[in-house]
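Visitor: Structure for this input, please:
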Amino acid sequence: METLRERKKQRTRDALLRTAVEMFVARGYDGTTVDDIADAVDVSARTFFRYFAGKEEAALALQELAVAHYLRAVRERPAEEAPVVALRRAVLESWDTLHEVVESVVPVEAYLGMHRVIESTPVLLAAHLRRNAETEDTIARVVAEREGLDVDADPRPRLAVAVFGAVMRVTEQQWSACGDLSLEGMRALTIAYLEQVGPALAGNWRTD
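Guide: Alright, predicted model coming up:
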């Protein structure tokens, strides 16, 4: 059972994260300092660093929650599903239930707003892409385990996840650049782009 002390620590962390996200979205990452965040929560900067290594960790914390949520969805897909089908259904399921995870800390709109902040901030984008590569490695290992394969000997899990990850990256970029920053907009774009994978890889693109 969670103790009173643990609940208080979680409330403080959530308050710092919520405030950081709100400030990053409103002011930009570079326009927000650790002192700004700590002052708004009425704690010291030292307290902030008890929960986060720095601004970057706070800025990417919601994405970490979403990734963990997606990984759970992948692991819980039925064993009889083909790998790419499992990945597709897991990402749509995780979008449909994302509010259950994120809204314990911030409104979904704030989480979605952070995507644009990340895309427009080079240091955050670099960290985000690095973490994406780590996530793809984890997913490839999950897929290999599902299929009874050796991920280091059989290239198929990594290839499938690499293609899938590239589609999701393009989706993020296009969604962040468009005017519809809604969860429904992201979900619709995800479906549309995933449906293009087969035709894009196997089809003839020329119109003449």
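Visitor: Could you use CA atoms for every contact and neighbour count after this?
Guide: Fine.
Visitor: ok, the spatially most central residue of the chain to Thr33 distance?
Guide: Nearest residue to the geometric centre of the chain (Cα atoms, centre = their mean): Gln63, 3.7 Å. Gln63 is 20 Å from Thr33, where distance means Cα to Cα, to the nearest Å.
Visitor: Arg146 now?
Guide: 44 Å.
Visitor: same thing with Leu124?
Guide: Counting by Cα to Cα - Leu124 and Thr33 are separated by 15 Å.
Visitor: Looking at the two, which one has more neighbours?
Guide: Taking neighbours as other Cα atoms under 10 Å, Leu124 and Thr33 compare with Leu124 leading, 19 against 16.
Visitor: Just give the closest residue to the more buried one, not the sequence neighbours.
Guide: Residue nearest to Leu124 in three dimensions, not counting chain neighbours: Ile118, with 5.3 Å by Cα to Cα, 6 or more residues apart in numbering.
Visitor: Second input sequence below; structure requested for side-by-side comparison:
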Amino acid sequence: MTAVGLRERKKEKTRLAILDAALDLFLEQGYESTTVDQIAGAVEISPRTFFRYFTSKDHLVLWFHDHGEGIMLETLESRPQDEPPFTALMHALRAVLSDMEGSTPEDSERFLKLRRLLDEHPHLVGQSVARGAETERRLAELIAARRGADPDEDQLSHLIVAFAMSTMRVGFECPRRVGTVPEITGRMAETIELAERSLRPGWDV
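Guide: Down below sits the predicted model:
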């Protein structure tokens, strides 16, 4: 293990410790009542150190968006340029599923705590939706580039992304019960297959 590798592992351990402490405090005493100072104190770090890992308390709630977006963007950029855009996006969604399926028990617990937090604090859903819109915009830029189109003008690129991301939302939310992570990923896989069967080949060209 190199010195750089050790530093990265230590940073990741600290990041997850902050996240775990924050989720527990949010669920125990309420999101609004929890301060950055309290989160930092629970991990025995300074607030200044907290801000090296997260830009704000809200950023903690959106950690899954950040992680999922990174996987989708990386996967989409790696797909063959002549692959149909919607197909490439379905591969990006399946990469997210694969990551979830390979998650540790600790990762799964964090994800389910976040789902519970959103259910108990509906006003946070708006932040989640806004963060999702940022991801869709970045994906639309990549899809438009694949199509040789202007992302600010090409409606089809945005529609392709909207269809793909709605597939993920339906998989997450229908049926409404949270369930276990394997149940959620199973529903998402079924929804992806349903979307692929429902659209005429070539519609996204």
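Visitor: Need the TM-score between these chains.
Guide: Here the TM-score for the pair of chains, by TM-score structural alignment, normalised by the length of the second structure, is 0.77; 197 aligned residues with a Cα RMSD of 3.1 Å.
Visitor: and the residue nearest to the centre of the first structure, what pairs with it in the second structure?
Guide: Under the alignment (TM-score structural alignment), Gln63 of the first structure maps onto His65 of the second structure.
Visitor: Also Ala38 of the first structure?
Guide: Aligning on TM-score structural alignment places Ala38 of the first structure opposite Ala40 in the second structure.
Visitor: I'd like to know how many residues surround the residue nearest to Leu124 of the first structure.
Guide: Ile118 of the first structure: 23 neighbours (other Cα under 10 Å).
Visitor: cool, Arg131 of the first structure as well?
Guide: That count, for Arg131 of the first structure with other Cα under 10 Å as the rule, works out to 16.
Visitor: Relative to Thr138 of the first structure, how far out is it?
Guide: From Arg131 of the first structure over to Thr138 of the first structure (counting by Cα to Cα), the distance is 11 Å.
Visitor: What residue in the first structure is paired with Leu76 of the second structure?
Guide: Leu76 of the second structure maps onto Val74 in the first structure, by TM-score structural alignment.
Visitor: Report the separation between that match and Glu80 of the first structure.
Guide: Look at Val74 of the first structure and Glu80 of the first structure: by Cα to Cα, they are 13 Å apart.
Visitor: Show me which of the two is the more surrounded one.
Guide: Ranked by neighbour count (other Cα under 10 Å), Val74 of the first structure and Glu80 place Val74 first, with 23 against 10.
Visitor: Where do the strands of the first structure begin and end?
Guide: Assigned by DSSP state E, the first structure shows no strands.
Visitor: Helices along that one, start to end?
Guide: Along the first structure, the stretches classed as helices by DSSP state H are 4-27, 34-41, 45-51, 55-75, 83-96, 98-102, 108-120, 122-147, 156-177, 183-194, 197-202.
Visitor: For the fourth one, which helices and strands make contact with it?
Guide: It stands for helix 55-75 of the first structure. helix 4-27, helix 83-96, helix 98-102, helix 122-147 (3 or more Cα pairs under 8 Å, 6 or more residues apart in numbering; DSSP states H and E).
Visitor: Kindly provide the distance from the aligned partner of Asp96 of the first structure in the second structure to Gly148 of the second structure.
Guide: Per TM-score structural alignment, the equivalent position to Asp96 of the first structure in the second structure is Ser98. Counting by Cα to Cα, the gap from Ser98 of the second structure to Gly148 of the second structure is 30 Å.
Visitor: just Val96 of the second structure next, same as before
Guide: 26 Å.
Visitor: neighbour-wise, which of those two wins?
Guide: Regarding Val96 of the second structure and Gly148, a neighbour count based on other Cα under 10 Å identifies Val96 as having more, with 21 against 10.
Visitor: That one and Arg169 of the second structure: what is the separation?
Guide: From Val96 of the second structure across to Arg169 of the second structure, the span is 13 Å (Cα to Cα).
Visitor: follow-up on the earlier one: contact partners for the match of Gln63 of the first structure?
Guide: 128, 131-132 (Cα atoms under 8 Å, 6 or more residues apart in numbering).
Visitor: so which of those comes closest to Met72 of the second structure?
Guide: Closest approach to Met72 of the second structure among these (Cα to Cα): Gly132, at 12.3 Å.
Visitor: Just give the number of residues close to the closest one.
Guide: 16.
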